[in-house]
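Asks: no letters, just coordinates:
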C-alpha cells in the first residue's frame, strides 16, 4: 500500500494545489484529525471512508493494514517536519510514501514577523521531554523555534528559561496561525510566564545577548556542603577528568557521587548533546544540586538520590562514560557492578587522593581486563596531589 500525505493550512477555506485536487478522486480511504476533516471534507469524493487519527498509533496502523489499499492522510503544515511522515516511517517503514508539504507553523510565524529564519534551530516539546530545547539553550542558539503542547505551553517554556537563567531571550508566540483567531504576541519572558495562549500555538525565541557559558567554572561559584568547602572536584582536575572521558564522542555519562554536581554541570555545559545522570546518597546534596544547576544555567541533568548499590540501574540509559566521584570504600564492588552495564570502549575515570583508591582502581581494572591509561597527577594550590586514573573497557 501507499500513503499520500498532504500538508494543509489552517485557513477556513482550503486552497489545495491543482495537483492535489486532481489526486483526491482517485482514492477512497482518507485519514487525519477531526479538525483536518472539517477543513477538507468538501474536497473528498462522496463515497469516501474517513479514519480519525487519535493517540493509539499501533491500532491506527493496524486499521490501515486491514484495508489493504492506499490511504490519503491530511496533516497540518509540513508532514516531514515533526509530522506524520515520521510516524509512517516508524510504524510502516517499508511503505511507499508521497508527500505534498505546506509551510510549517514556525515558518508561518517567521513570515508574520518578517524574521529571517535561515539560522533558526527547530525544537519540539510537543509530547516530548525538554531535551531538544535544553540543548539549543546550552548551545546559545540565536534563534530557537519551539513546537509546544497543552502542558509545555509558552508560559511553561518562559518559566523554565527564567528558572535556569536564560532571561537573555525574548519570546514571540504565533497563535492559531492562518485561522480566524490568528494573533502574534511578543514580549519579555517575565511577562510571558503568566500569559495564556491559544491552544494552537508555536514559539520563537530570539537571543538578545550572549551569556558566558565557558568551561572552567571557578570553585567558589558553586554552593557546597556546609562547613566543607573543599568537598568539590577542583576546577583544573574537573576539566582534566572530563578530557580523559572523551565526551565529545559519548552519549551517556554517569557521575557517581555528585556532591556539588560540578562535574555533571561542566560535562553538560561543554557537551550539550550528552545525557548526564548524577548519583548521590547524601540527602543534603539534593538541594545543592538544584541550586547549582540553576545558578549555572544547566537544565536536563537527571538526578538519582540514594545508595548507588540499591538503584535499579537497568531502567537507566547505559553509560559509555563514568566519573567516579565517590565510592563509599566499595570501589572494587562498584566497578564490578558497573561492568555489567558497560559496552566495549566505555571509559571510567576516578580522582584518587589516597593510595588505597589508586591501588584498588588499578587492581579492579586489571581484573576486569580493562585498558589503563597513563596516570595523570595534578596538584592544585596547597592541596594534596590528585591522581587522575582512566580505564577503558576492552
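Replies: Yep, that arrived. Small disclaimer: the values here were computed from a predicted structure and weren't measured.
Asks: make it CA atoms for all contacts and neighbour counts henceforth
Replies: Noted.
Asks: list the buried ones in the longest helix anywhere in the chain?
Replies: When the chain is parsed with DSSP state H, its longest helix is helix 355-367. Using 16 or more other C-alpha atoms under 10 Å as the burial criterion, the residues of helix 355-367 that qualify are 357, 358, 360, 361, 362, 364, 365.
Asks: please apply the same query to stretch 98-110.
Replies: Buried residues in stretch 98-110, defined by neighbour count with 16+ other C-alpha under 10 Å: 99, 100, 101, 102, 104, 105, 106, 107, 108, 109, 110.
Asks: now do that stretch: distance to the chain's middle.
Replies: Per C-alpha atoms, centre = their mean, to the nearest Å, the displacement of stretch 98-110 from the mean C-alpha position of its chain is 23 Å.
Asks: what does stretch 276-294 give?
Replies: Averaged over its C-alpha atoms, stretch 276-294 has a centre that lies 20 Å from its chain's centre (C-alpha atoms, centre = their mean).
Asks: what's the answer for stretch 31-45, then?
Replies: When distances are taken as C-alpha atoms, centre = their mean, stretch 31-45 is centred 34 Å away from the chain's centroid.
Asks: ditto for stretch 22-29
Replies: In terms of C-alpha atoms, centre = their mean, the gap separating the centre of stretch 22-29 from the centre of its chain is 39 Å.
Asks: second structure follows, compare the two:
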C-alpha cells in the first residue's frame, strides 16, 4: 500500500471549517503544519503549527516544498483548481504526493445567488490579471463573473467599463460569499466608484451600453490595432489565419510581427492557444505588447530580435507565420522544425516571391496569389485602387 500524500490542499469557504467535508476535517486535524494566507488562518482553530503564506506567492511555494514529506495542509479559497493556487503548487509534485478537497467556488456561489447558468456565463479570475482580459467578452447581454483583488479593483473595473463604452452595465458586487460577512450590492458600472468593497470580492456583470464589441471571427478591422503602417490588412489577415488554421492548445511563431495583428487574432481564437512574436524593431515590440494588452491577450510573448537567430530556445511551434524578414537562411531554419509543423509565409516583393516559388518547387505545398482592390473616389465617380499583390506559400513539414 502506498503512503498517504504528505500534502492536502483544502478549499476553505468564508464559513471556515463548518463547511468542510469529513475528509478535509480529518486532514486538518492530523496536519503537523497549516500554510495559508492570514485570512484563512484566522478561520481555523489553533492546533498545528501555522505558517502565513508570504507575498510574493512564489516564496510560499518554496517554503511548502521545504516541508516535503511532513503532513501539511495548504488552505486556499473555494475551489483551488478554478483560477486558484492548486495548479501552481501541484506542478512541482508527483501525483501521489498530494490530495485535494475543493470547496464551493466563488463562481458557483455567485451563480447560485443570481440564478445564472454557469455554462453560459464567462468566468474570469482577475485578482492578479489586467482588466483588459475582459475586452473580448464585452458585448451587450453577455454575463460575466470576475474575481478581483480588492475594493480598489472594483473601482478600477467601473472605470474600465466606462472607458470602453459599457458604463451602463448592471453590476452585482458580492463580498465574502458563503460567510457571516457576506454582502451583495447592485449598481450600474458607472457608480462602482461610489462604494467600498472588501476582500474577498467578485463582481457579476450583465453587459450593457454602446461600446464596440470585439468581433469573434478572423479579420478584425485595421483600426482595432495601433500601427505605424506595418500591418497585415484585414482581408489578407483573415485569409492568412484561415491558412494557419489554429487548433486548441497550439503554439504559433509570428516572425516579423509588425503590430502583432496575426498573433493577437490567433490568440483571440481560443483561450488555450499561445504565441510568440519575433520583431527586430524595439518600437514595434512595445507596440505589439500594447496591442495585445488592449485586446485582452496579454499572454502573448514578444521577443525582440531577428530570425533565425532569435528562434533559438523558443517553445517549439505547431504553426509558423512569416510576415517579414524572409531570407534563404530563415527558410532553411524552418525546414528543421518537427514534422507536422504548418508554415504560412506571405511575400510582397518580387525577390521574396521568387524565393517562395523556389521553395515550393523543392518542398511542395501550396502557392496562392491574393490581390485586393478597394473602391475609391475618382472625381464625382468611383474606381478601383489595387493594393500590392500578396503571394502566400503554405506547407506542412
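Replies: Yep, that arrived. Values in this document were obtained by computation on a predicted structure and should not be read as measured data.
Asks: drop the TM-score for these two in here.
Replies: Comparison of the two superposed chains (TM-score structural alignment, normalised by the length of the first structure) gives a TM-score of 0.72, and 373 aligned residues with a C-alpha RMSD of 4.4 Å.
Asks: can you spell out which helices and strands pack onto the longest helix of the first structure?
Replies: For helix 355-367 of the first structure, the helices and strands in contact under the criterion 3 or more C-alpha pairs under 8 Å, 6 or more residues apart in numbering; DSSP states H and E are helix 331-339, strand 371-372, strand 386-392.
Asks: run the last query once more with 7 Å
Replies: helix 331-339 (3 or more C-alpha pairs under 7 Å, 6 or more residues apart in numbering; DSSP states H and E).
Asks: angle of the helix it packs on against helix 355-367?
Replies: An angle of 40 degrees separates the directions of helix 331-339 of the first structure and helix 355-367 when computed by axes from the mean of the first three to the mean of the last three C-alpha atoms, to 10 degrees.
Asks: mean shift between helix 331-339 of the first structure and the second structure?
Replies: In the superposition with the second structure, the aligned residues lie an average of 3.4 Å away from helix 331-339 of the first structure, counting by mean C-alpha distance after the TM-score superposition for the first structure.
Asks: re earlier: any chance of a markdown table for the buried residues of helix 355-367 of the first structure, columns distance to residue 241 of the first structure?
Replies: Output for the buried residues of helix 355-367 of the first structure, formatted as a markdown table (distance: C-alpha to C-alpha, whole Å):
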| residue | distance to residue 241 of the first structure |
| --- | --- |
| 357 | 16 |
| 358 | 15 |
| 360 | 18 |
| 361 | 15 |
| 362 | 16 |
| 364 | 19 |
| 365 | 17 |
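Asks: out of those residues, the closest to residue 290 of the first structure would be?
Replies: residue 357 (29.2 Å; C-alpha to C-alpha).
Asks: how close does that closest one get to residue 285 of the first structure?
Replies: Taking C-alpha to C-alpha, to the nearest Å as the measure, residue 357 of the first structure and residue 285 of the first structure are separated by 23 Å.
Asks: same question for residue 382 of the first structure.
Replies: Following C-alpha to C-alpha, the distance that separates residue 382 of the first structure from residue 285 of the first structure is 26 Å.
Asks: of those two, which one has the most company?
Replies: residue 285 (20 against 6; other C-alpha atoms under 10 Å).
Asks: so who does the more buried one touch?
Replies: Counting by C-alpha atoms under 7 Å, 6 or more residues apart in numbering, residue 285 of the first structure touches 259, 260.
Asks: widest-spaced pair of the buried residues of helix 355-367 of the first structure?
Replies: When the buried residues of helix 355-367 of the first structure are compared pair by pair using C-alpha to C-alpha, the two farthest from each other are 357 and 365, 12.0 Å apart.
Asks: tell me the secondary structure for residue 111 of the second structure?
Replies: Three-state secondary structure (criterion: DSSP: H, G, I helix; E, B strand; the rest coil) places residue 111 of the second structure in helix.
Asks: ditto for residue 50 of the first structure
Replies: Under three-state DSSP, the three-state class of residue 50 of the first structure is strand.
Asks: ok, now which ones touch the residue lying closest to it once chain neighbours are set aside?
Replies: Leaving out its chain neighbours, the residue that sits closest to residue 50 of the first structure by C-alpha to C-alpha, 6 or more residues apart in numbering is residue 30, at 4.9 Å. Residue 30 of the first structure makes contact with 49, 50, 51, 71, 72, 73, according to C-alpha under 7 Å, 6+ apart.
Asks: any idea how far residue 29 of the first structure is from the first one?
Replies: Between residue 49 of the first structure and residue 29 of the first structure the computed distance is 5 Å (C-alpha to C-alpha).
Asks: which one's more surrounded, those two?
Replies: Counting neighbours by other C-alpha under 10 Å for residue 49 of the first structure and for residue 29 shows that residue 29 has the greater number, 20 against 13.
Asks: show me what the more buried one aligns to in the second structure.
Replies: Residue mapping for residue 29 of the first structure onto the second structure gives residue 32, with TM-score structural alignment as the criterion.
Asks: is that match in contact with residue 49, as I believe?
Replies: Yes: under the contact definition of C-alpha atoms under 7 Å, residue 32 of the second structure touches residue 49, with a separation of 6.3 Å.
Asks: fine by me, thanks again.
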